[in-house]
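Chemist: Sequence below, structure please.
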Amino acid sequence: MKLNCVIVDDSEIDRLTVVAYAKRFPVLNIAGVFSCAEDALLFISKENVDVLFLDIDLDGSSGVDLRKKVPEIPCCIFITSHPEFAVESFEVETLDFIVKPFKFDRFEQAIRRLTEFMELRLKADLFEASIGGDSIYIKEGHEQTKVKLHDILYIEALKDYSLLITQEKRHCVLANIGALLKEVNFKSFIRVHRSFAVQKQYVQKISSQELILHNNVAIPIGRSFKENLNIFL
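Modeler: Take a look at the predicted model:
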């Protein structure tokens, strides 16, 4: 996997720092380095870009504004001196938020998160339910893996993807948790949190804040989803 990245920062020292750190990761290909959002946007319109490393406080258009204009780019990591913009940045599909000044180990942590996300994204480019209705087929690499629905303990949301957790493995599919739960094949699952849905037969214990599943797996209960638990009463 090779990821084309663009670095945008109006500070030359900070640009050079990010470039130096990025060059230490073979997975990253530095496709472009820019001091303003306008030049970066022109480049992005002509090239294939996988990752943005953006400062927020730029001359002219801000890093957040730039991100809003290119939502099709899979990953965005903000690197800024302004932690107060963290909440706003995560409203525009931000993978990570690094506060300046930062050291290499913090950048390395962001790249680990980036590679994990992109690997899951590559694996999850195909998902479809089987005709029989008791299994699903998940594309993993060049093969399709058959997963029996009754083997899935719970579903965990991951942005536009979902993790299907069995006792043996975590499978990633290109479908958000809300869309999955509308499928007739997933009618045995109960949404108990914004990020989690559990299969009813695996619930062992219920408290005010969490569910305990088979093998002592703990799943949090979201306040707005507590009414869904009435099915167990």
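Chemist: only C-alpha atoms for contact and neighbour calcs from this point on.
Modeler: Noted.
Chemist: got the contact list for stretch 154-173?
Modeler: 120-121, 123-127, 138, 151-153, 174-177, 189, 194-199 (C-alpha atoms under 8 Å, 6 or more residues apart in numbering).
Chemist: What about those, which are in strands?
Modeler: Judged by DSSP state E, the subset of the contacts of stretch 154-173 located in strands is 127, 138, 152-153, 189, 196-199.
Chemist: Help me confirm that residue 79 comes into contact with residue 58.
Modeler: No: the criterion here is C-alpha atoms under 8 Å, and residue 79 misses it with residue 58 at 11.4 Å.
Chemist: Which of these two has more residues huddled nearby?
Modeler: residue 79 (26 against 18; other C-alpha atoms under 10 Å).
Chemist: Could you point out the helix or strand that follows the helix or strand containing that one?
Modeler: Using DSSP states H and E, residue 79 sits within strand 75-80. Sequence order places helix 86-89 as the next helix or strand after strand 75-80, per DSSP H and E.
Chemist: Distance from the chain centre to that following helix, please.
Modeler: In this view, helix 86-89 has its centroid 16 Å away from the chain centroid, taken as C-alpha atoms, centre = their mean, to the nearest Å.
Chemist: So for the next helix or strand after that helix, what gets flagged as buried?
Modeler: Note on helix 86-89: by DSSP H and E, the next helix or strand toward the C-terminus is strand 96-99. Neighbour-count burial for strand 96-99, with 16 or more other C-alpha atoms under 10 Å as criterion, is recorded at 96-98.
Chemist: Could you do stretch 47-62 as well?
Modeler: Those buried within stretch 47-62 under the rule 16+ other C-alpha under 10 Å are 49-58, 62.
Chemist: sorry, back to before: nearest to residue 182 among the ones in strands among the contacts of stretch 154-173?
Modeler: residue 189 (10.1 Å; C-alpha to C-alpha).
Chemist: Report how many residues lie close to that closest one.
Modeler: 19.
Chemist: ok, now which ones touch the closest residue to it other than its chain neighbours?
Modeler: Counting by C-alpha to C-alpha, 6 or more residues apart in numbering, residue 189 lies nearest to residue 199, which is 4.3 Å off, once chain neighbours are set aside. Residue 199 sits next to 152-154, 188-190 when contact means C-alpha under 8 Å, 6+ apart.
Chemist: and for comparison, fold this next one:
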Amino acid sequence: MTLSAIAIDDEPRALEVIQMHTAKVPFVKLSATFTDAFEAIPYLQEHKTDLFFLDIKMPDISGIEFLDCLRDVPMVIFSTAYSEYAVKGFDLNAVDYLLKPYSLARFTQACNKALEAKQLRHNSGQDNIQATEPFVFVKTGYEKEKIWLRELRYIEAEGNYVNYVLPDRRLLSRQSLSDALLLLPDRQFVRIHRSFVVAVAHVHKINRNGVWIDGREISVGASYEGELDAIRMLLKF
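Modeler: Sure, this is the predicted structure:
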């Protein structure tokens, strides 16, 4: 299965990076690039497109405003150099969010999520659905379970395992906390302790010692105090 993609970014260098990365991802075909979002509209009227790589902050129109102009919205991977936009991801049906500058490995992870989403829709007979909520698949024992990112509160390390904590259950997976963090969108999930990664959107209280999620206090590690400042900036605490 192949994904037909376009990229929209007002910075030519950013488009060059996407071109270089997609050249190394065999299942993504980058069909066109645009520095002006409005120039992409006639192209989309003539060509079926599975996936957008879309900058959020552009001079004439934001990526979010551009999507509002479209009738049928393909899957979207947002990219931005501004971390404050990452939290908005929970309110938008995007596959993933890349914080510039991003690595080839992080870019490939985002593409894999888009491919899984297309395969899921195809297998369920819903290939005509244009957008999907962001999610990850997590291995639990011999199975894989789907986790909607809007539901994930935090991840807690337990020895050689991690617990993905959701409102109604905990999913235990054999992996490191660092590996778990690689599956998640930049800045939407932040490591604040050697044993905890938290969902920024679900933080409802912060003090100098840690954060609160669903009434539970999660302490910040001494070497992660800078991440706590980043959360304050994102949530404007």
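Chemist: Now the helix or strand harbouring residue 4 of structure 2 on structure 1. Mean distance?
Modeler: Here residue 4 of structure 2 sits within strand 3-8, counting by DSSP H and E. After superposition onto structure 1, the average distance of strand 3-8 of structure 2 to its aligned residues comes to 0.7 Å, using mean C-alpha distance after the TM-score superposition for structure 1.
Chemist: quick check: that strand aligns to which part of structure 1?
Modeler: Residues 3-8 of structure 1 are matched to strand 3-8 of structure 2 when aligned by TM-score structural alignment.
Chemist: with structure 1 superposed, average distance for the host helix or strand of residue 54 of structure 2?
Modeler: Assigned by DSSP H and E, residue 54 of structure 2 belongs to strand 51-55. Taking mean C-alpha distance after the TM-score superposition for structure 1, the mean distance separating strand 51-55 of structure 2 from the aligned residues in structure 1 is 0.4 Å.
Chemist: right, and the helix or strand after that strand?
Modeler: According to DSSP H and E, the helix or strand after strand 51-55 of structure 2 is helix 63-68.
Chemist: Isn't residue 50 of structure 1 up against residue 7?
Modeler: No: Residue 50 of structure 1 lies out of contact with residue 7 (C-alpha under 8 Å); the separation is 11.5 Å.
Chemist: sorry, back to before: which one of the ones in strands among the contacts of stretch 154-173 of structure 1 sits in the busiest neighbourhood?
Modeler: Of those, with other C-alpha under 10 Å as the count, residue 197 tops at 25 neighbours.
Chemist: residue contacts, that residue?
Modeler: 154-156, 177, 189-191.
Chemist: Closest one of those residues to residue 83 of structure 1?
Modeler: residue 156 (28.2 Å).
Chemist: in structure 2, which residue is closest to the centre?
Modeler: residue 96 (2.6 Å; C-alpha atoms, centre = their mean).
Chemist: ok, that residue to residue 38 of structure 2 distance?
Modeler: Separation of residue 96 of structure 2 from residue 38 of structure 2 (C-alpha to C-alpha, to the nearest Å): 23 Å.
Chemist: for residue 227 of structure 2, same thing?
Modeler: 37 Å.
Chemist: More neighbours: which of the two?
Modeler: Between residue 227 of structure 2 and residue 38, counting by other C-alpha under 10 Å, residue 227 is the more crowded of the two (17 against 14).
Chemist: which residue sits closest to the more buried one in space, ignoring its chain neighbours?
Modeler: The nearest residue in space to residue 227 of structure 2 (C-alpha to C-alpha, 6+ apart) is residue 192, at 6.1 Å.
Chemist: ditto for residue 40 of structure 2
Modeler: Nearest one to residue 40 of structure 2, counting by C-alpha to C-alpha, 6+ apart, is residue 34 at 6.4 Å.
Chemist: What's the average distance for the lengthiest helix in structure 1 when superposed on structure 2?
Modeler: For structure 1, the helix with the greatest residue count under DSSP state H is helix 104-123. By mean C-alpha distance after the TM-score superposition for structure 1, the fitted helix 104-123 of structure 1 averages 1.1 Å away from its aligned residues in structure 2.
Chemist: how distant is that helix from the center of its chain?
Modeler: 10 Å.
Chemist: same question, stretch 85-105 of structure 1
Modeler: The mean C-alpha position of stretch 85-105 of structure 1 is separated from the chain mean by 14 Å, C-alpha atoms, centre = their mean.
Chemist: Buried residues in that stretch, which are they?
Modeler: Neighbour-count burial for stretch 85-105 of structure 1 [16+ other C-alpha under 10 Å]: 86, 89-90, 92-98.
Chemist: Tabulate those residues (TSV), appending distance to residue 212 of structure 1.
Modeler: TSV is the format used below for the buried residues of stretch 85-105 of structure 1 (distance: C-alpha to C-alpha, whole Å):
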residue	distance to residue 212 of structure 1
86	33
89	34
90	30
92	34
93	31
94	31
95	29
96	30
97	32
98	35
